[in-house]
Every structure is written in structure tokens, then in C-alpha cells.
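K.L.:
Coordinates only, no sequence provided:
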């Protein structure tokens, strides 16, 4: 895609600080990091989001993810690690090329992930599970 910042990173039009690359995926440092070691993992193929990603590409990307996470753990010894992916504008996706954030977490780093859970009845939870299972089996 001509106007995709991540496609431009992959083709070298925009510079990046690479940490990993193979035939299908590319990992690089986030230039607006939330913490030391914040890394992004993207497919080289332009895929808008997880909804559009072919399963074989997702399988490869997620097979690389533990190696990236463990490299961050070895390099920086964080106390934890968030992996984060946003799909669609309503989920705060801002770059419409799939990307998985690896955000190392440190004691008192000031980062918060705050949400207010809904409180459904168990019947509603069961209905949701049935709808998802039905969609998977369709």
C-alpha cells in the first residue's frame, strides 16, 4: 500500500530500528515507546487487521511472538509484558496495518490499562458463547 507507514518501513522508504526479520514478518522498535524495549511485530504482507489476516500468516506471526517476548525479557528484565493489538478504529487502531505491540512492564512504570467490566447474567455469557461457537462452525 502506497500510503501505509508500515509498508514504507518494510520497503525501506521510512527508516526503522530492526530487531528481527524473516520472509513473512518484521519486528522493530516503536519510535513512540510506552516503555524501554517497546517493540512492534508486523506482517510484511499488508493486512489491515486481525480480521483480515490469513490464518497461515497469523500462525507464523504468533509463532515468532514468544521469541520476541523472550528476547525483551532477556535484554531488559521487565517484571511483566503486555502484548496488545487493536483492531478497528473503535478499538483505537491508528495504523491500519496489523501490528502487535510488546510493551515491557516495570515496577511503578506509570502505565495503566483501565476498563470497567460489564456485569452480564450467566445466561447472557452462555448466549455469547453459543453465538461465537455457531459462527466458528458455520
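P.N.:
Thanks, I have the structure now. Everything numeric in this text was worked out from a predicted model, so none of it was measured.
K.L.:
CA atoms for contacts and neighbours, from now on please.
P.N.:
Noted.
K.L.:
all helices of the chain, in order?
P.N.:
5-10, 55-76, 122-137 (DSSP state H).
K.L.:
show me the contacts for the residue lying closest to residue 86 once chain neighbours are set aside.
P.N.:
The spatially closest residue to residue 86, leaving aside those adjacent along the chain, is residue 93, at 4.9 Å (C-alpha to C-alpha, 6 or more residues apart in numbering). By C-alpha atoms under 8 Å, 6 or more residues apart in numbering, the contact set of residue 93 is 85, 86, 87.
K.L.:
Please spell out the ChimeraX selection for the buried subset of these.
P.N.:
In ChimeraX, a selection of the buried entries from the contacts of residue 93 looks like this (16 or more other C-alpha atoms under 10 Å):
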select :85,86,87
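K.L.:
Adding distance to residue 11, write the contacts of residue 93 out as a markdown table.
P.N.:
Listed next are those as a markdown table, based on distance: C-alpha to C-alpha, whole Å:
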| residue | distance to residue 11 |
| --- | --- |
| 85 | 22 |
| 86 | 23 |
| 87 | 23 |
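K.L.:
and here's the other structure:
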């Protein structure tokens, strides 16, 4: 039986609940932010609402503002905590949504970083230690 607001088959619900490992960089009563395991660029964060909703349209209107306040803060942290001149903030709804749980991508950007349109080259962290170092930089920036 699934907990209220949680889908037992959802990977992101399992991460939110602490049942699956992730490099969490932010967590409060509204949202959880963690590193994407297949980042466009290192430091790419996924921000998800704690409750299971599939798309932005499914998110209750009173929760949109609080979620995007956290996304805004994460965008600031990515710019301040990493060598990033800016960010790309994006969301897919159903099409190209690899996990059916609302998530907002906060991707670090720099001039001439190679990102062209929506053809995103993916990178890998060298190892868990490197991923954790990026997560730590973002946690530190969120505390500023």
C-alpha cells in the first residue's frame, strides 16, 4: 500500500522517502533537489515536489509558487556554487519525461558550453566522490 501523496512505483517518490539513494542537495517540506544521474553538465539538479504529481498541471495551484521559490533558490545556488555563468531551467510534461513525477531541471550553463537547442549531450560523474563534491558545493551555496 502506498503512502498518501506517494506512488509506490515512482523512483522519485522513493528518493523523496529516502528509500533510494541520491545526492540530495536540498530538502524541505515542499520539495527535494538532487543531482541528475545523467547530467547535461555536472551540477545538474532535479527539483521535485514531495507529493507525487505527474505534471505541472497536476500540481495544485497553491503549491506552484512554493515549488518555484525553491527552484529559483536552486538556480541561484548553481550559479554561485559552481563555475556557472547562468542556468537553464526546464521541465517536460509527459513527452520526454523520463520519470512520471513532476521535476524541474536546473542546469548550469556557460558560454560556448556546447549546448545547442534541445539536443543535450549527457555526461557522467567520474565516481560517487565527484558527484558528492558537486552536491556539497550546491548545499553550501544554498546556506548562503
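P.N.:
Ah, there it is. Treat the numbers as computed from the prediction; the structure is a model and nothing was measured.
K.L.:
Just name the most buried of the helices of the first structure.
P.N.:
Highest mean neighbour count among the helices of the first structure (mean count of other C-alpha atoms under 10 Å): helix 5-10, with a mean of 19.
K.L.:
what span of the second structure lines up against it?
P.N.:
Mapped onto the second structure using TM-score structural alignment, helix 5-10 of the first structure covers residues 11-16.
K.L.:
ok, now stretch 46-58 of the first structure?
P.N.:
Per the alignment by TM-score structural alignment, stretch 46-58 of the first structure matches residues 52-64 in the second structure.
K.L.:
Contacts for the matching stretch, please.
P.N.:
By C-alpha under 8 Å, 6+ apart, the surrounding residues in contact with stretch 52-64 of the second structure are 5, 6, 7, 13, 92, 93, 94, 100, 101, 102.
K.L.:
Please report which of these has the highest neighbour count.
P.N.:
Neighbour counts for the contacts of stretch 52-64 of the second structure (other C-alpha atoms under 10 Å) peak at residue 102, which has 25 neighbours.
K.L.:
Now do the contacts for it.
P.N.:
So residue 102 of the second structure contacts 48, 49, 52, 53, 54, 55, 56, 91, 93 (C-alpha under 8 Å, 6+ apart).
K.L.:
can you count the residues close to residue 19 of the first structure?
P.N.:
14.
K.L.:
My guess is it contacts residue 37. True?
P.N.:
No: between residue 19 of the first structure and residue 37 there is no contact under C-alpha atoms under 8 Å: 10.5 Å.
K.L.:
returning to what we had before: which one, of the helices of the first structure, ends up nearest to residue 23 of the first structure?
P.N.:
With C-alpha to C-alpha as the measure, helix 55-76 is the member of the helices of the first structure nearest residue 23 of the first structure (10.2 Å).
K.L.:
mean deviation of the closest one from the second structure?
P.N.:
Superposed on the second structure, helix 55-76 of the first structure shows a mean distance to its aligned partners of 1.0 Å (mean C-alpha distance after the TM-score superposition for the first structure).
K.L.:
Give me the most central residue, the first structure.
P.N.:
The residue lying closest to the centre of the first structure (C-alpha atoms, centre = their mean) is residue 100, at 1.7 Å.
K.L.:
Just to confirm, what residue in the second structure is aligned with that one?
P.N.:
Here residue 100 of the first structure is matched to residue 104 in the second structure, going by TM-score structural alignment.
K.L.:
need the contact list for that match.
P.N.:
So residue 104 of the second structure contacts 46, 47, 48, 71, 89, 90, 91, 92 (C-alpha under 8 Å, 6+ apart).
K.L.:
Of those, just say which sits nearest to residue 18 of the second structure.
P.N.:
Closest to residue 18 of the second structure out of the contacts of residue 104 of the second structure is residue 48 (13.6 Å), distances taken as C-alpha to C-alpha.
K.L.:
Brilliant, that's me finished.
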